[in-house]
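[1] sequence unavailable; structure follows:
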């Protein structure tokens, strides 16, 4: 569901939609409905799943680490050397 999230500009509304969808899937996996009135934290703890915000942050940090390991001559790293104050 968050494939390619490492490059997304993560907006709050997108994160909320993904969170709602994931919670619905987790409830379905456990066999709970909204009428059962089980808290989301309880369901996450029962299944052992981290919150989606943490997973998105983790994937972005992995991508950032990947970029930082590239040589400084790489095109993706040359942007760090540009000075936009004088443009």
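    Received the coordinates, thanks. All figures in this text were calculated on a predicted structure; none of them were measured in a lab.
[2] C-alpha only now, for contacts and for neighbours.
    Will do.
[3] centroid residue for this protein?
    For the chain, residue 56 is the residue whose C-alpha lies nearest the centre (CA atoms, centre = their mean; 1.3 Å).
[4] which helix or which strand is home to that one?
    Following DSSP states H and E, one finds residue 56 within helix 52-68.
[5] and what of residue 45?
    Following DSSP H and E, the helix or strand that holds residue 45 is helix 40-47.
[6] quick check: residue 41 vs residue 79, distance?
    Spatial separation of residue 41 from residue 79 under the definition CA to CA, to the nearest Å is 41 Å.
[7] so which of those two has more stuff around it?
    Remark: of residue 41 and residue 79, residue 41 carries more neighbours, 14 against 11, as counted by other CA atoms under 10 Å.
[8] residues contacting that one?
    With contacts defined as CA atoms under 8 Å, 6 or more residues apart in numbering, residue 41 has no neighbours.
[9] measure it to residue 51 for me?
    Note on residue 41: its distance to residue 51, by CA to CA, is 9 Å.
[10] got another, please set it beside the one above:
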């Protein structure tokens, strides 16, 4: 199973690809110089960054609320201690951006659904604002 860590670069790539697909749907060329907002109003497609971040937030809450000992929650809690750390900046983990929004104890925060939804709106907003 491959899980992508949400990064600004990856979200930007998804947005560029989505805009290209929307232009293709409408038969609009870049030379026509039509604004992205106008194209989005015509296609009525949800922003890919909004959709991805919302689904990730919902899935993280769903997995953290599981009470049985499934592998999904165990994988999120697992901290490998093998080998030497590589040089340079550590790679981003899947849960790093969740921690930024909800705090270090984000799995405990997810147990309160109303509070989790409110935090989720802030989380989605941060990824939607990326150009």
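    Happy to help now that I have it. Because the structure is a prediction, the values reported are computed rather than measured.
[11] may I have the TM-score of the superposed chains?
    Here the superposed chains carry a TM-score of 0.71, computed using TM-score structural alignment, normalised by the length of the first structure; 77 aligned residues with a CA RMSD of 2.6 Å.
[12] just to revisit the earlier point, so what touches the helix holding residue 56 of the first structure?
    Taking CA under 8 Å, 6+ apart as the criterion, the residues outside helix 52-68 of the first structure that touch it are 2, 5-7, 15, 18-19, 22, 76-77.
[13] just the ones of those residues in strands?
    With DSSP state E as the criterion, strands contain none of the contacts of helix 52-68 of the first structure.
[14] quick check: the two most widely separated of those residues?
    The largest separation in these, counting by CA to CA, is between 22 and 77 at 34.6 Å.
[15] roughly how far apart are the counterpart of residue 40 of the second structure in the first structure and residue 15 of the first structure?
    With TM-score structural alignment as the matching criterion, the partner of residue 40 of the second structure in the first structure is residue 44. For residue 44 of the first structure, the distance to residue 15 of the first structure under the criterion CA to CA works out to 17 Å.
[16] so stretch 5-18 of the second structure matches what in the first structure?
    Equivalent residues of stretch 5-18 of the second structure are located at 9-22 in the first structure, counting by TM-score structural alignment.
[17] which strands and helices sit next to the longest helix seen in the second structure?
    Residue-count comparison of every helix in the second structure, with assignments taken from DSSP state H, identifies helix 8-26 as the longest. Counting contacts by 3 or more CA pairs under 8 Å, 6 or more residues apart in numbering; DSSP states H and E, helix 8-26 of the second structure packs against helix 36-43, helix 48-64.
[18] I'd like those laid out as CSV, including distance to residue 107 of the second structure.
    Output for those, formatted as CSV (distance: least, CA to CA, whole Å):
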stretch, distance to residue 107 of the second structure
helix 36-43, 35
helix 48-64, 5
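[19] ok, and which of those has the densest surroundings?
    Neighbour counts (mean count of other CA atoms under 10 Å) averaged over each of those peak at helix 48-64, with a mean of 18.
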